[in-house]
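>>> sequence below, structure please.
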Amino acid sequence: MFNVDIIFCIFAIVFAIFKGLIDFKPIKEKIRLTKEQQRKSIKHGYLYELMIGIKNQKELMIYRAFDFLKQKWKLEKVEYDKTEIHMQKINSKFNRVQESMSIVFNALIIIIFANLVKENNFTIGNYVLITMAVNVTTSNIYHLINQLAQMLENYTHYETVHGTAYYSEKYIETKVEGTEKFKLQNQIKISNLRFTYPNSKTEALDGIDLLINKGDTVVILGENGSGKSTLIKVLLGLYQVRSDSVLIDGIPINQFNKNSIYKKVSVVFQDYIQYHTTIKDNVGIGDIENYKDSNHMYKVLRHVDIKLNNNNLETKVGYIDEESINLSGGQWQRLALSRFYFKKNPEIAIFDEATAALDPMTEVRHFNDILTQCEDITTIIVSHRVGIAKRADKIVVMENGRILEQGTHTELIEIKGTYYNMWMTQKEWYQEEDKVTADVKQSVLN
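Sure, this is the predicted structure:
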């Protein structure tokens, strides 16, 4: 090409450089949009996983929060799609510019070659040779510059791009949907209750017999794996069991409509969800129908003694958003407890290891306050600590899916069995609380 005419060399090099430099121009905007896409992708991806995550289903069903989260996901997805469209428009714009340059360049090559043919009698063979040489030269130079531009863009993202792994665990949902409207008038009766998880040969619940009267406070104690949480999920209708195993005022639990149960039950699970959105969402999901009741929400936040950004309800928490405040385990647990306080007029309150992240003294104080709130509510507390058991109407001690002992604190202390051993081991944790309670009583008497 150089031997035929130097003008083709100059044109080819200049064109390739200018075409390649165009790839550098949108880099900053593309980097900004890519980061924005990543942030928005994390948000709508998180909400999507929140909705479909197996371990989340029990809480979402009970709080009837699926449609609420679906709407939030839809809004985030729309924002993500807008950013994606903007990115595509930028790519299309600069592609059009480069294509236009290619058309103009090829036209100039044809014009220049035509003039040279006219003056120097160039042959068709020269034309083919020049065209191929120009294309190879411009293509190689352009791709070299293009690769440099991509390397620059990729390098900017290198340290911020990480792989994401998702973990899920098996969850078995009861498939029977009843039609009865739930209402607890007298008692919950559990008779010879048995339950085995799929792919397991060991019974998680083995012949459970238990009577819970309306308004009772029942504390279920036991080590991990003793069957406490499984029993709770059966009582909530989340697991399928024999129809006569669990009766509500004589009616099998699977004959009740699930939503009617969940409307009357407030639950704080051990594996509660940390909603990485706002304080308002974390509290409001406890009672979606009253989500907009901000005054009640402020009272709840003051009650659980969590001070986050002056309890601004729109404060973002977690790690999904750059402006979010990350919380300690105790703060997350207080937010989970706030969902119980936010629920209006529940008939049953269940706490499944709900205060495990709190120290024993703080746990007892919280439960004393909870029981004060639950004077007319049937309350079931699952724990491996005995601190609150003294105030229970009934204590149930479980081991390997069976009930070992049940009775009041005084009754179980007298028989000196498993509960007695647990109490003697842990009682020193609560001596200060007993002293404070005694001092308060004494001051009242004085």
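
>>> alpha carbons only for contacts and neighbour counts from here, please
Will do.

>>> please point out which parts of stretch 361-370 sit buried.
Residues of stretch 361-370 classed as buried by neighbour count (16 or more other CA atoms under 10 Å): E363, V364, H366, F367, I370.

>>> ok, so what distance separates the closest residue to the fourth one other than its chain neighbours from P360?
Taking CA to CA, 6 or more residues apart in numbering, and ignoring the residues beside it in sequence, F367 has I388 as its nearest neighbour in space, at 6.7 Å. Summarising the geometry, the distance separating I388 from P360, computed by CA to CA, to the nearest Å, is 10 Å.

>>> grab the longest helix from the chain for me.
For the chain, the longest helix by residue count, based on DSSP state H, is helix 66-120.

>>> mind giving me the packing neighbours of that helix?
Helices and strands touching helix 66-120, by 3 or more CA pairs under 8 Å, 6 or more residues apart in numbering; DSSP states H and E, are helix 6-22, helix 27-52.

>>> recalculate using a threshold of 6 Å.
The contact analysis (3 or more CA pairs under 6 Å, 6 or more residues apart in numbering; DSSP states H and E) places helix 66-120 against helix 27-52.

>>> for the comparison step, fold the sequence that follows:
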Amino acid sequence: TQSLQAHDFVWSQVTFFVLTGLMAFAVPMLSSVSLETVAMTTTATLFLIGPVSSIVGSLPVFAQANAAAERILALEESLQNLSSPPDEMSLEGRFSRFKAIQLNEVQFSHKSAGGEVGFEVGPISLNIERGSTVFITGGNGSGKTSFLYLLLSLYPTAHGTISVDGIPIGTTNIHAYRNLFSTIFSDNHLFEELYGVENHDPDEAKHLFELLEIDHKVALEGRRFSSLKLSTGQKKRVAMIAAILEKRPVCVFDEWAADQDPYFREKFYKVILPYLKEAGITVIAITHDDKYFDVADVRMHMADGKLTFVDAEPSASRKIA
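Prediction:
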């Protein structure tokens, strides 16, 4: 495309100079037009060529914008026309009142460019009970985030099954399953608008801004945040507010406290997590803060892609492989 544009640009310049030369030298020889008229016409043409070139050059840009807008509108229309299977809605309603999420011998393998098997996570068998606070610890590269992607069904399982109250998660109910989770990853993106939340309680939002001590920096105006010119730690606090307002039964935090100062790190463990637990929200958090491990109901350690319980004997329903 760039080659074609460069080729067309060169030819347009050649054509312009040829026509200007014909106007300046050929017209006086072939007609009785005075040199003064030719000079004035040529000068006017030279002044006009810039604006005309800008207008002509902008036409492809407008064409690309129109094509992109048409594709976006077509995508929105196709999404609106999608209809969920009848059992999808009923399962989503049932999942919202789930009692436990079960992982049975779940495993995932990263593939290298040559198709060779790379780092593996699992096999993992685990029962996450509703309302519990689960901490996952482990060194860098141990597979903690990969495990979260596997749990959230963002990575496909190579082996094993994920189920909710005994209902296996498959293609017909995977969206209902994913809608159980509000997530804040370590490299999360914070949107200016509060997507996925049609209605929220302004009083609750105000209380959350005060709880996270960010009300002096940003506020929720309708469904949009007034400003996102914040530090990384402050953006994580706003992301926490958005996650809570989504009203989903499970919150997943990937090293949320790592970007906070010591004061807010302690507040996360001693105030925010108990606040979520009291609200009946299940919390799954990756953390390295051993000072606050006592806050968790269950603590698990990841090493070389294997998950094991720590400081507790796993029960039959919490078996880890």
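
>>> tell me how the two chains score on TM-score.
Counting by TM-score structural alignment, normalised by the length of structure 2, the TM-score of this superposition works out to 0.64. Behind it: 244 aligned residues with a CA RMSD of 3.4 Å.

>>> give me the neighbour count for the residue nearest to F367 of structure 1.
19 (other CA atoms under 10 Å).

>>> just N295 of structure 1 next, same as before
Close neighbours of N295 of structure 1, defined as other CA under 10 Å, add up to 8.

>>> roughly how far does V382 of structure 1 sit from S245 of structure 1?
20 Å.

>>> of the two, which one has the most company?
Of the pair V382 of structure 1 and S245, V382 is the one with more neighbours under other CA under 10 Å, namely 23 against 18.

>>> which residues in the stretch 51-200 of structure 2 form helices?
86-95, 144-151, 174-178 (DSSP state H, counting those that start in this stretch).

>>> P28 of structure 2: which of these is closest?
Among these, the nearest to P28 of structure 2 by CA to CA is helix 174-178 (75.9 Å).

>>> list the contacts of the closest one.
With contact meaning CA atoms under 6 Å, 6 or more residues apart in numbering, helix 174-178 of structure 2 is reached by E92.

>>> pretty sure A349 of structure 1 is in a strand, no?
Yes. Assessed by DSSP: H, G, I helix; E, B strand; the rest coil, A349 of structure 1 belongs to a strand.

>>> picking that back up, which bit of structure 2 covers the longest helix of structure 1?
The aligned range for helix 66-120 of structure 1 in structure 2 is empty, by TM-score structural alignment.

>>> the residue most central in space within structure 1 and R242 of structure 1, how far apart?
Residue closest to the mean C-alpha point of structure 1, counted by CA atoms, centre = their mean, is L50 at 4.5 Å. L50 of structure 1 sits 31 Å away from R242 of structure 1, going by CA to CA.

>>> can you give me the helices in the stretch 301-446 of structure 1?
329-342, 360-373, 409-415, 418-426, 431-445.

>>> what packs against the longest one?
Read it as helix 431-445 of structure 1. Against helix 431-445 of structure 1 (3+ CA pairs under 6 Å, 6+ apart) you get no helix or strand.

>>> okay, buried residues for that helix please.
Applying 16+ other CA under 10 Å to helix 431-445 of structure 1 flags E433 as buried.

>>> got a list of what the nearest residue to K99 of structure 2 once chain neighbours are set aside touches?
The shortest distance from K99 of structure 2 to any non-neighbouring residue, by CA to CA, 6+ apart, is to R130 (5.2 Å). Applying CA under 6 Å, 6+ apart, we find R130 of structure 2 in contact with K99, A100, T282.

>>> I am finished for the moment; much appreciated.
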